[in-house]
Structures are given as structure tokens and as C-alpha cells.
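Student: Quick one, what's the 3D model for this:
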Amino acid sequence: MNDDTNDWRAVFWDIGGVLLDVDSARESHRRFVEALDDAYELSIPVDAALETWRTEVGRHFHEREGTAFRSSRTAYGHAVDALVGDSVPADEWTPLFERVQRETLRPNPGAVETVERLGDSDRHVGVVSDIDTAEAYLIFDVFGLTDAFDSVTTSESVGRTKPDRAMFEAALAAADVPPETALMVGDRYEHDMEGAADAGLSTVAYGADNGPAVDYRVDDLREVLDVVGVER
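Tutor: Down below sits the predicted model:
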């Protein structure tokens, strides 16, 4: 563990489960399925439709080869097709989906103020996430963080997913910092902790399992400021 809190030059954030409250994402999916039912009168009850949605989305990602990127938006399209039929074009359901996201998604406690506070320091503030790029920026817009990040590294932009080293190497290149001066804040041990540690970064676990790849652990995201050495 690096105890010199003055050496950190970059802090990278995961989105889902860290910046984004995953329960709000699940709720957005339920509300979207309800909206589909209102618009198209689904042939099955909403609870069954939601289960179909989850199954189709899950199947899309389970078919991934290794760490190859697979688009969430494509997964959502498959799920809409399964519920409504392939007669609904993406430019018809996508605005509805995004409207529900804007109404439903919320940040984890302390996420927004911590990112903003770090932005007031001289540290590079970045994102390393497996999310689609457009969805990442929608979330930033909802949270009022559109201009808060110095770099945004998504799996869509790199073509790989965590824990692939390419994700972290791309983020480090964007920040132009050596790995030993960077922190990764994540909620998944294998993807965020081990992936970052393998690339030479130090790690901050927020809900991630314990293990040798964890350097710091926080229960409140505002504690990241204490790790970095920035006043709250």
C-alpha cells in the first residue's frame, strides 16, 4: 500500500456500481418494460416481460468471447425484439429508453461531490468502464458531470472489457501518468481490482471483494478524498 497521499496524479472511476447506483439502473429497466407495455400492449405480464428482458440482455453478454466488447445498446435491441417483435426500429424505442433513464438513474451517495472535489485539485480525473460511450455520457449529463472528467475510457472505445490490460493502458495514456501514481476506484474484484493491479495501478475497493489486489477500501465514496489527500 502506498501511504504517500501526495503522489497520486490520477483517479479513475468505474461507472456501474460506483458512480451509478445499480439499483436505479435495475429500476430503469423495469420502468422501460412498463413503458413498452403501455405503448405496445405486451402479450405477457410485466414481471414475465422483465424476466425476458433480463434473459435476453444476459444472453448477449454471456456470448462474449474473452474480453471482447459487446454493446449494451445492441443487447437492449435484442430484448425489445423479444418482447415486441422486430418491427419496432431502434430510433423509436431508443428515445423512450433514454427518457426513462434520465428520470430514474441516480448516483451513489457522495459520488458527484467527490468527483467535483477532485476536479478542483490538480489530479487527472478519469473513467474506466465497460459501458457504451453514449450511455456513459448520458449518465454524466443526468448527474451534472458532463465536463467533470479529463478522460473517459470505455470498452466501446478500446474494443475490450476489464480486466484486459488494454483498458487501463488506454486510460493511463490518456492521463499521461505512470501507473504507480494512479488509483482505480471499482466495485468488482476481478475486473477492477485485479485488472488495475495487473497494469500497475493502486486500487480502491467500493463494495469489491477482499483480496491481495485491494490497496484501499472505502464504504463512503467521500473517503476517496482522504486516500488521495484532498480536503473534503
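
Student: C-alpha from now on. contacts and neighbour counts both.
Tutor: Fine.

Student: Tell me which other helices or strands the longest helix along the chain touches.
Tutor: Counting residues, the longest helix found in the chain (DSSP state H) is helix 22-40. Contact partners of helix 22-40 among helices and strands, from 3 or more C-alpha pairs under 8 Å, 6 or more residues apart in numbering; DSSP states H and E: helix 46-62, helix 90-104.

Student: now what about it, what contacts it?
Tutor: Helix 22-40 has contacts (C-alpha atoms under 8 Å, 6 or more residues apart in numbering) with 16, 42, 46, 49-50, 53, 84, 96-97, 100-101, 104-106.

Student: and this one, so I can compare the two:
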Amino acid sequence: MDAIFFDIGGVLLDSASVRRAHERFIADLRDEYDLDAGNPLETWRAEVGAHFREREGTGFRSARAGYERAIDALGVEGEWESAFDRALSETIEPNPGAIEVVETLAEYDLHFGVISDVDAAEGRRILATFDILEEFDSITTSEEVGRTKPDPAMFETALEKSETTPERSLMVGDRYRHDMAGAKDAGMVTAAYGAEEGPAIDHRLTDLREVLDLV
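Tutor: Prediction:
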């Protein structure tokens, strides 16, 4: 391989820890703002979910805009971003082996990048929280491209940055349609970490450290 790209959520980042971070954030809001009776966590999830369901095709929709929508639905007035960012930074966790793999691959003679459906600032903040931001040669986000995976523009943009050919570039992802099928359509080699089965998968990983054997 001349290049390897990782998704963030579900691959480098433990998705369950994000849910726990949101639960902590809502609990903090309930205490600080004395939210009305009901289930503010369910309101939060419903509003954020509705925000993303309104996306047309592979168009980008900002997660931060979805959070603002949910905050409005909760009736919270005032600054909330610092509490949200603190809950995430103190709660999110990497998947097993993720940090070890990143630090090892950063020493390899290849292009090391990210292709992720995240807001640019949020993606970088997650990587910085794990102290691995500076290890990557490129970071390609949906906010930057204006599209989400499996749109070809996501993979083409990342490949342009790496100046490598698709057939010598590996995509590691956790979603079949978005990561595996999208990368395969772009001509890339694929490695699935938790994605459902399908013909677009070239390699399957049960542990992220197994990716070292592929490169």
C-alpha cells in the first residue's frame, strides 16, 4: 500500500462512548437549567436524528447545526457549547488498538489519512483528544467536500491529497455502503472493521491491529 485511510466514528472512535458523552451532557444540562419534566435525552436524540434524516442524497449536514436544533427544542437559552465539548473530551474513547495502530503507521513510508463524515472541527477535536491529530498527513471531511460517503467526491478528494493510485490505497471503515462500497467504487482496497458482509470487502478485521499485516 502507498496510502491508508481511516474512518473516525466506529473505527478510531468507539461509537458507544459518544452515546455516553451525549447522555452525560444532557444530564449536566438538566442539572444546570432545571429542564422541564419529561425525557430530555429522548428529545435530544429525536431532534438530532430528524436533522440528519432531512439530508438530501449525499449532501452534507452539519452535526453542530443538529445539536443547536436539539438545544432549541429543549428550551435551553445561553451558552452550552463548552459543556458539550467538555462532556465529549472527558468521555469519548478510542476503539481497542486504535492508538497503537495510528502511532505505528505514522512511522511507515506511506500516506496516512482520514476520510470521515464529520464536521471538520469536530473530527480534528476527536483526534486531538486522543493525541493523534498530528500523526495524519491528510484529513478529508464531509464538511470540506460538501458531500458524505459513499459519494465519489469524498474518496477522490482524499486520493488527490495523497497523490496515490486507488488500487494501492486502503480504506478502513465500519459501514458497508458508505465505507466499503464507496471506496471499492473508487477503485480502492477495502478493510472492514465491523461492517456487514458484502462483495466490496477485500479484508475483514476483528482487531484494528490486524491492519498492520495488510500494509
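
Student: tm score of chain vs chain?
Tutor: Once superposed, the chains reach a TM-score of 0.98 (TM-score structural alignment, normalised by the length of structure 2), with 215 aligned residues with a C-alpha RMSD of 0.8 Å.

Student: related to what we said a few turns ago, Serialize the helices and strands packed on helix 22-40 of structure 1 to TSV and add fields for distance to residue 173 of structure 1 and mean neighbour count.
Tutor: Putting those into TSV (distance: least, C-alpha to C-alpha, whole Å; neighbours: other C-alpha atoms under 10 Å) gives the following:
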stretch	distance to residue 173 of structure 1	mean neighbour count
helix 46-62	28	16
helix 90-104	31	15
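
Student: Make a markdown table out of these and add distance to residue 206 of structure 1.
Tutor: Converted to a markdown table, the helices and strands packed on helix 22-40 of structure 1 look like this (distance: least, C-alpha to C-alpha, whole Å):
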| stretch | distance to residue 206 of structure 1 |
| --- | --- |
| helix 46-62 | 24 |
| helix 90-104 | 22 |
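
Student: ranges for the strands of structure 2?
Tutor: Per DSSP state E, structure 2 carries strands over the ranges 3-6, 111-116, 138-141, 169-173, 189-192, 203-204.

Student: Please identify the residue most distant from the middle of structure 1.
Tutor: residue 43 (32.5 Å; C-alpha atoms, centre = their mean).

Student: To which residue of structure 1 is residue 33 of structure 2 aligned?
Tutor: Aligned by TM-score structural alignment, residue 33 of structure 2 pairs with residue 40 of structure 1.

Student: how close does its match sit to residue 92 of structure 1?
Tutor: 12 Å (C-alpha to C-alpha, to the nearest Å).

Student: Residue 146 of structure 1: which of the helices and strands packed on helix 22-40 of structure 1 is closest?
Tutor: helix 90-104 (13.7 Å; C-alpha to C-alpha).

Student: And the contacts of the closest one?
Tutor: Contacts for helix 90-104 of structure 1 (C-alpha under 8 Å, 6+ apart): 24, 25, 27, 28, 31, 32, 35, 77, 138, 139, 142.

Student: Quick one: map the fourth one onto structure 2.
Tutor: Right, residue 28 of structure 1. Under TM-score structural alignment, residue 28 of structure 1 pairs with residue 21 in structure 2.
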